[in-house]
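Trainee: one predicted model, sequence on top.
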Amino acid sequence: DLLYMNNQPSSNLEGIIAARMTGIKSLLHSRIETELNFFEVKAVNKWLTKMICVSEGVRESFLRQGIEPLKCSTVYNGIEAGIIPAIPPDEIRQELGLKGNELLIGSAGSLVKRKRFADLIKAMATFSSQNPEVRIQDKKNPPLPPFDKGGVGGFFNKIKCVILGDGSERELLQKEIEKNKLNDYVMLAGFKSEAISYINAMDIFILPSEREGFPRVVLEAMLMGKPVIASRIAGPLELIEEGRTGFLYNTGDVNTLSSHIAKLVSEPPLRKSLGEAGRKRVIENFSIEKYVSTVENNFAEVLKL
């Protein structure tokens, strides 16, 4: 009765055409901004019954390309509020080589170009050059004393950055780390099946992508009570309330990203308040129950058309 498809129109043209030819209803769940060609716009408008978009930003991007407004609606992704990370934060931090009161900044995702992890590495290089006292010390150098109130850290005297994930850009990112002499400071930890446990061990979460839909990883970070810094793109724009649950910056603006990092590092109470507000926002607005109910309503609506 109904063909349900995932992702962008370009990867589902066969399904759209097959549903049309066999006379059944079709519903496409689009999860990321993407450019459409003339034929794809025509296929969606003429043959697809309906499209669900994971964020208003994704929907608006399709409308700008000629998709009919009544053809697509927005259904935000949801997350299970009761998720319990399987690995304790202390174990994660020990695995990553952190000790005591060191602060952990992190990100997660496929190591591909659109994720722009090189921007995060460059921002950490800028931040560390302006605040050399925050670097993790190597064995040849004694640890630095804690910051005084006028310093950057407050309660932390060392910082480390970890990027979870694997992909085609790994070698390039490692070279960027080495070029900026950040080997003791920024690490590529590889793919982790229990990524949410690592996110739970972080103090600050960063999403530097140039294109997303409605990133679950940001939902996870906010649910874990972490302050989030993200690029100003579809998804984060609707998830993050600027200055209340996190900070936004223009994609590629490494200096502003570095400034946001410095602000959160220097203000532990702000990290706490942003994290608490973010967790509350996710629980109240992006529950898995609400998501399932809305998707089911769309199924019912399509079957009536």
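Mentor: That came in fine, so what should we check first? Residues are numbered from 1 along each chain as shown.
Trainee: could you use CA atoms for every contact and neighbour count after this?
Mentor: OK.
Trainee: helices of the stretch 1-150 of the chain, residue ranges please.
Mentor: When assigned using DSSP state H, counting those that start in this stretch, the helices of the stretch 1-150 of the chain occupy the ranges 13-22, 38-46, 56-64, 89-95, 117-130.
Trainee: then the stretch 201-305 of the chain?
Mentor: The residue ranges that make up the helices of the stretch 201-305 of the chain, judged by DSSP H, counting those that start in this stretch, are 216-223, 236-239, 254-266, 268-285, 288-304.
Trainee: quick one, which of those is nearest to Gln65?
Mentor: Of all those, it is helix 236-239 that lies closest to Gln65, at 20.2 Å by C-alpha to C-alpha.
Trainee: list the buried ones in the closest one?
Mentor: Pro236, Leu237, Leu239 (16 or more other C-alpha atoms under 10 Å).
Trainee: next one: stretch 35-52
Mentor: Along stretch 35-52, these residues count as buried under the neighbour rule (16+ other C-alpha under 10 Å): Leu36, Glu40, Val41, Ala43, Val44, Asn45, Trp47, Leu48, Thr49, Lys50, Met51, Ile52.
Trainee: from those, which is closest to Met21?
Mentor: If you rank the buried residues of stretch 35-52 by distance to Met21 using C-alpha to C-alpha, Trp47 comes first, at 9.2 Å.
Trainee: quick check: closest non-adjacent residue to the closest one.
Mentor: Excluding the flanking residues, the one nearest Trp47 by C-alpha to C-alpha, 6 or more residues apart in numbering is Arg20, at 5.9 Å.
Trainee: does the one you found touch Leu48 like I think?
Mentor: Yes - Arg20 lies in contact with Leu48 (C-alpha atoms under 8 Å); the separation is 7.5 Å.
Trainee: between the two, which contacts overlap?
Mentor: Ser26 (C-alpha atoms under 8 Å, 6 or more residues apart in numbering).
Trainee: ok, back up a step: out of the buried residues of stretch 35-52, who's nearest Val218?
Mentor: Minimum separation from Val218 among those (C-alpha to C-alpha) is found for Ile52, which lies at 20.2 Å.
Trainee: name the nearest residue to that closest one, ignoring sequence neighbours.
Mentor: Taking C-alpha to C-alpha, 6+ apart as the measure, Ile52 lies nearest to His29, with 4.7 Å between them; neighbours along the chain are not counted.
Trainee: comparison target below:
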Amino acid sequence: MPQSRLKILLLDSGKEWGGGTNSMLELLKRIDRNTFDISCCFYNNYVRDKNESISEALAALDIPIFFIPQARQPAWAKLAKEALRTLLFFNKKIRLKCIFAIDKIWRINPNIQKINSLLEMGQYDILYMNNQPSSNFEGYYSTVGLPTTVIQHCRIEPLMNDQIVSMVNDLCHAIISVSDGVQKKLVQHGVNPRICHTVFNGIDVHQPLPDGRQLRQSFTADEDTFVFGSIGSLILRKSHHHILQALHLFNYAYPAARWKMVMVGAGPEHQALVKMAANYRILDNVIFTGFKSNAMEYLAAFDAFILASSSEGLPRVVLEAMLLNTPVIGSNVIGTAELIHHEETGLLFPYGDTQLLFRHFERLYLDKNYRLVLARNANEMVRTHFTIDKYVAGVEAVLGSIKRA
């Protein structure tokens, strides 16, 4: 008699539709349904442009989804945390521990109970979490007393402390890292190396590729206009302000240059970035598009793509740019540095070094042949080492490694 399918509940506790969500969807499109029976549990019904929601995207894949609506932080919790920040300003470790205890009362414990009920009613074999451990306390502790196995997919450089490391080592069967750098960080913090597996993000190298010429026209960018571009949430971690600082230097050095900077994304830093661009007197050259679901069309329209983040996992958007033969400049951080081999498949700069970032802008702007060499090398690397088939097979191997209780 054939063994029944492994029942998996995929938990995503995030707040936005980002690269990790897209990688998850690419996995769910291709995962072996004869082996794995998957349902999803989300905290938020993400919506991207054109008003497509995550529930609609999963329904199109015939994957059931549950939502756990999140309560707003009560006034007492907000006031208590503000008081603790004032009273314990001298000891960060104790302050964070006390704030966590407050969050556990009003947010984490209720989520534990709800996820536990879903797992018990659905008799799931695996709780598969699409985030980093520090974002998934409730997921881990919801499995206590159940035969459910925990598998974590860590998609970004993790935030760790002794409590998180202990939780992972005690409750996690396997933790998937999207890059060697992420896995190295986990082990350095004390996570048991025997439960750590690296499965690189992948991309469909056979998909039809867009032509960016029409979008360039919408930017009023002709063939002689150099289009810099970035794609990502407008949040501090993505460090778009460093890009604007380097563009300020570029504009000063090349006042007659015809150029545009297209920032694709939305987020809380939007107004600050607009103000910064205005102060640098480059606002007429900077285009803020808001969130867009057709990221690859924008990448195809760029002459250079920049990712200036303070931390990453293994950024899917860099793989997409490389597939589209768009040269990439990236900060030398975990994940990004595993994709960009400096002066071979792209250009790296130390995080925050806006002077060197400007020099990279200058180099790509002045040397079209060099841009072509970088793009060709990067494209070959992606097509050889970062295919979607390798990514799916790697995740399936980890999920399939568990033994039913």
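Mentor: Good, I have the coordinates. Quantities reported herein were computed from a predicted structural model and do not represent experimental measurements.
Trainee: quick one: contacts for the residue nearest to Trp47 of structure 1?
Mentor: With contact set as C-alpha under 8 Å, 6+ apart, Arg20 of structure 1 has these partners: Ser26, Trp47, Leu48.
Trainee: trace the last one over to structure 2, please.
Mentor: I take that to be Leu48 of structure 1. In structure 2, the residue paired with Leu48 of structure 1 according to TM-score structural alignment is Cys172.
Trainee: which ones are touching Val54 of structure 1?
Mentor: Neighbour list for Val54 of structure 1: His29, Ser30, Arg31, Ile32, Thr74, Val75, Tyr76, Asn77, Gly213, Phe214 [criterion: C-alpha under 8 Å, 6+ apart].
Trainee: top of those residues by neighbour count?
Mentor: Phe214 (28 neighbours; other C-alpha atoms under 10 Å).
Trainee: what's it aligned with over in structure 2?
Mentor: Taking TM-score structural alignment as the criterion, the aligned counterpart of Phe214 of structure 1 in structure 2 is Leu314.
Trainee: one step back: out of the helices of the stretch 201-305 of structure 1, deepest packed?
Mentor: Among the helices of the stretch 201-305 of structure 1, the stretch with the highest mean neighbour count (mean count of other C-alpha atoms under 10 Å) is helix 216-223, at a mean of 24.
Trainee: check the mean deviation of that one from structure 2.
Mentor: On the superposed models, the aligned residues of structure 2 are on average 0.6 Å from helix 216-223 of structure 1, with distances taken as mean C-alpha distance after the TM-score superposition for structure 1.
Trainee: residues in contact with that helix?
Mentor: Under the contact criterion C-alpha under 8 Å, 6+ apart, helix 216-223 of structure 1 has outside partners 77, 79, 81, 108, 196, 199-200, 205, 207, 227-228, 236, 239, 275, 278-280, 282-283.
Trainee: let's see 6 Å
Mentor: By C-alpha atoms under 6 Å, 6 or more residues apart in numbering, the surrounding residues in contact with helix 216-223 of structure 1 are Gly278, Arg279.
Trainee: do the same with stretch 183-192 of structure 1
Mentor: Contacts to stretch 183-192 of structure 1, defined as C-alpha under 6 Å, 6+ apart, come from residues Ile136, Lys160, Cys161, Val162, Ile163, Leu164, Gly165, Asp166.
Trainee: need the buried residues of helix 236-239 of structure 1 in JSON lines (columns: distance to Ser10 of structure 1).
Mentor: Converted to JSON lines, the buried residues of helix 236-239 of structure 1 look like this (distance: C-alpha to C-alpha, whole Å):
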{"residue": "Pro236", "distance to Ser10 of structure 1": "24"}
{"residue": "Leu237", "distance to Ser10 of structure 1": "25"}
{"residue": "Leu239", "distance to Ser10 of structure 1": "27"}
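Trainee: and which of those residues is nearest Glu68 of structure 1?
Mentor: Among the buried residues of helix 236-239 of structure 1, Leu237 lies closest to Glu68 of structure 1 (C-alpha to C-alpha), at 23.2 Å.
Trainee: now check Thr225 of structure 2 against structure 1: what is it aligned to?
Mentor: For Thr225 of structure 2, the residue aligned by TM-score structural alignment is Glu102.
Trainee: correct me, but its match touches Lys158?
Mentor: Yes - the pair Glu102 of structure 1 / Lys158 is scored as a contact, 4.9 Å apart, by C-alpha atoms under 6 Å.
Trainee: circling back to that earlier point, between the contacts of stretch 183-192 of structure 1, which is nearest Lys304 of structure 1?
Mentor: Relative to Lys304 of structure 1, the closest of these is Gly165; by C-alpha to C-alpha it sits at 42.2 Å.
Trainee: residue contacts, the aligned residue in structure 2 for the closest one?
Mentor: Applying TM-score structural alignment, one finds that Gly165 of structure 1 aligns to Gly265 in structure 2. Contact partners of Gly265 of structure 2, counting by C-alpha under 6 Å, 6+ apart, are Ile231, Gly232, Ser233, Leu234, Gly290, Phe291.
Trainee: what does Leu111 of structure 1 give?
Mentor: When the contact criterion is C-alpha under 6 Å, 6+ apart, the partners of Leu111 of structure 1 are Asp166, Gly167, Glu169, Arg170.
Trainee: same question for Ile112 of structure 2.
Mentor: For Ile112 of structure 2, the contacting residues are Glu138, Ser142, by C-alpha under 6 Å, 6+ apart.
Trainee: could you look up the SS state of it?
Mentor: State at Ile112 of structure 2, reduced to three classes by DSSP: H, G, I helix; E, B strand; the rest coil: helix.
Trainee: do the one 3 residues further on as well
Mentor: Per three-state DSSP, the secondary structure class of Ile115 of structure 2 is helix.
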